[in-house]
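Q: I'll drop the sequence and a predicted model, then ask my questions.
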Amino acid sequence: MEPFKIVAVSAGLSQPSSTRLLADRLVEATRHLLEERSPRPVDVRVVELRELAVDIAHNLVTGFPGPALRSAVEAVTGADGVIAVTPVFSASYSGLFKSFFDVIDNTELVAKPVLIGATGGTARHSLALEHALRPLFAYLCSHVVRTAVFAASEDWGAGDTQSDSLNVRVTRAGRELAALVLQQPDGAGSGDAVVPFEEQLAKLRISQ
């Protein structure tokens, strides 16, 4: 049975990185929901952009990706669902994050289910998700889930990675991405038919 392919792109620069930590939590939430609803296995890959920074710069000036960058691009374009997480600098995504998606042909992510996330020192940066990341993937014609997840320093607490508020948002976003992946032409694994909203509304009116 072909596994679901979930690829997370983390643009964190430090190690350890709160950006990578958020990416990992979003991955696990998505994996859990997919495994709960489908018998298909889930294959996960995390792309660390800091390890590809030199390759990305070379590709931008030469037009030719190295083997590691080519592998990362193929993983993202071949994924059933993508999780894209960046730190926020100057009220927007990082230059490394943007440069990586500039490397990808702008037709390769059409209709691709995407979950966006970001990290920053304060919740004031959370608007970057809506005025920077969401428009980027809208331009690429990706299918971005409704819930975007921002994690500020206070969300982690004093070493606490299980903030209730953050956990609720991560779980909701993972559920939404899993639902989109399952709705793909080859993604149905639960055996449950997707009932159109209009049909659900009609049934509700009849029952009232």
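A: Great, that's in hand.

Q: every contact and neighbour count from this point should use C-alpha atoms.
A: Noted.

Q: can you classify P87 as helix, strand or coil?
A: Secondary structure for P87, judged by DSSP: H, G, I helix; E, B strand; the rest coil, is strand.

Q: okay, now it: neighbour count?
A: Residues near P87, counting by other CA atoms under 10 Å, number 29.

Q: what sits against it?
A: Applying CA atoms under 8 Å, 6 or more residues apart in numbering, one finds that P87 lies in contact with 11-12, 19, 93-94, 118-120.

Q: which stretches of this protein form strands?
A: In the chain, the segments counted as strands under DSSP state E are 4-10, 42-48, 81-89, 92-93, 113-120, 143-144, 149-152.

Q: take the one below as the second:
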Amino acid sequence: MKRSVTVVSAGLRLPSSTRMLADRLADATRRDLERQGAQIDVDVVEVRDHAHDLVSHLTTGYPSDGLRRASETVAKADGLIAVTPTFTASYSGLFKMFFDSLDDTALVGKPVLIAATGGTGRHSLVLEHALRPMFAYLRAVVVPTAVFAATQEWGGGDSQEPLARRIERAADELAGEVRRRESPEIRDPYCDPVPFEQLLEGR
């Protein structure tokens, strides 16, 4: 069976610790699903690449082709990994703008793994106080383990072991949710148009 996982990374710099964490979560999820015999496609949406298009879309209501493709990639995915840097004790504005731009039903019933990066472990509450409530509002299925990576956890050695364990546990939970669900069916709004005669009649 072929399944797909989409990664939304809202890092701003290159290289980005947010993207590094996103890639590790995606690799762990891929390994877990492949061990179960699934074929996996992993797509990455770098939110920074759509920054100008997001502002235009939210002010005009018309998405660019690139932003529309990114939104469709998220909607069609069997599972989602969403990773943001921590700004002022919350997710980044760019991260929020991307999810504000999605269709209201794009994440309904979709398994989501939430993660964040920040300067110190004190920022880890962003996961439970900001990200989890937002995705609950969007009616996504957020896996129990959320992953926060502080700057010192990228230093290697013993400091990376707790992070590695959290990544593996969260990836296993996401893979389990993806395995037990059917792939989402995306309805084409143009596949069943209202006949012109009915439109003229006001029905």
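A: Arrived safely. Everything numeric in this text was worked out from a predicted model, so none of it was measured.

Q: got a TM-score for the pair?
A: Superposed pair, TM-score by TM-score structural alignment, normalised by the length of the second structure: 0.87. Supporting alignment: 184 aligned residues with a CA RMSD of 1.6 Å.

Q: one step back: P65 of the first structure: which of the contacts of P87 of the first structure is nearest?
A: Nearest to P65 of the first structure among these: A11, at 18.0 Å, using CA to CA.

Q: now do the closest one: how many residues are near it, please.
A: For A11 of the first structure, the neighbour count with other CA under 10 Å is 30.

Q: same check, this time on E108 of the first structure
A: Other residues near E108 of the first structure come to 16 when the count uses other CA under 10 Å.

Q: again, but for K203 of the first structure
A: Here the number of neighbours of K203 of the first structure (other CA under 10 Å) works out to 11.

Q: quick one on the thing from earlier: which of the strands of the first structure sits closest to L33 of the first structure?
A: Between L33 of the first structure and these, the shortest gap by CA to CA is with strand 42-48, which sits at 10.4 Å.

Q: tell me how many other residues crowd E197 of the second structure.
A: Other residues lying near E197 of the second structure total 9 when counted by other CA under 10 Å.

Q: equivalent range in the first structure for the host helix or strand of it?
A: Element membership of E197 of the second structure, judged by DSSP states H and E, is helix 196-201. Counting by TM-score structural alignment, helix 196-201 of the second structure lines up with no residues of the first structure.

Q: how about stretch 172-182 of the second structure?
A: Alignment of stretch 172-182 of the second structure against the first structure: residues 175-185, by TM-score structural alignment.

Q: show residues contacting the matching stretch.
A: Applying CA under 8 Å, 6+ apart, the external contacts of stretch 175-185 of the first structure come out as 29-31, 33-34, 80-81, 113-115, 145-147, 187-189, 194.

Q: how distant is that stretch from the center of its chain?
A: Here the centre of stretch 175-185 of the first structure is set off from its chain's centre by 12 Å, with CA atoms, centre = their mean, to the nearest Å.
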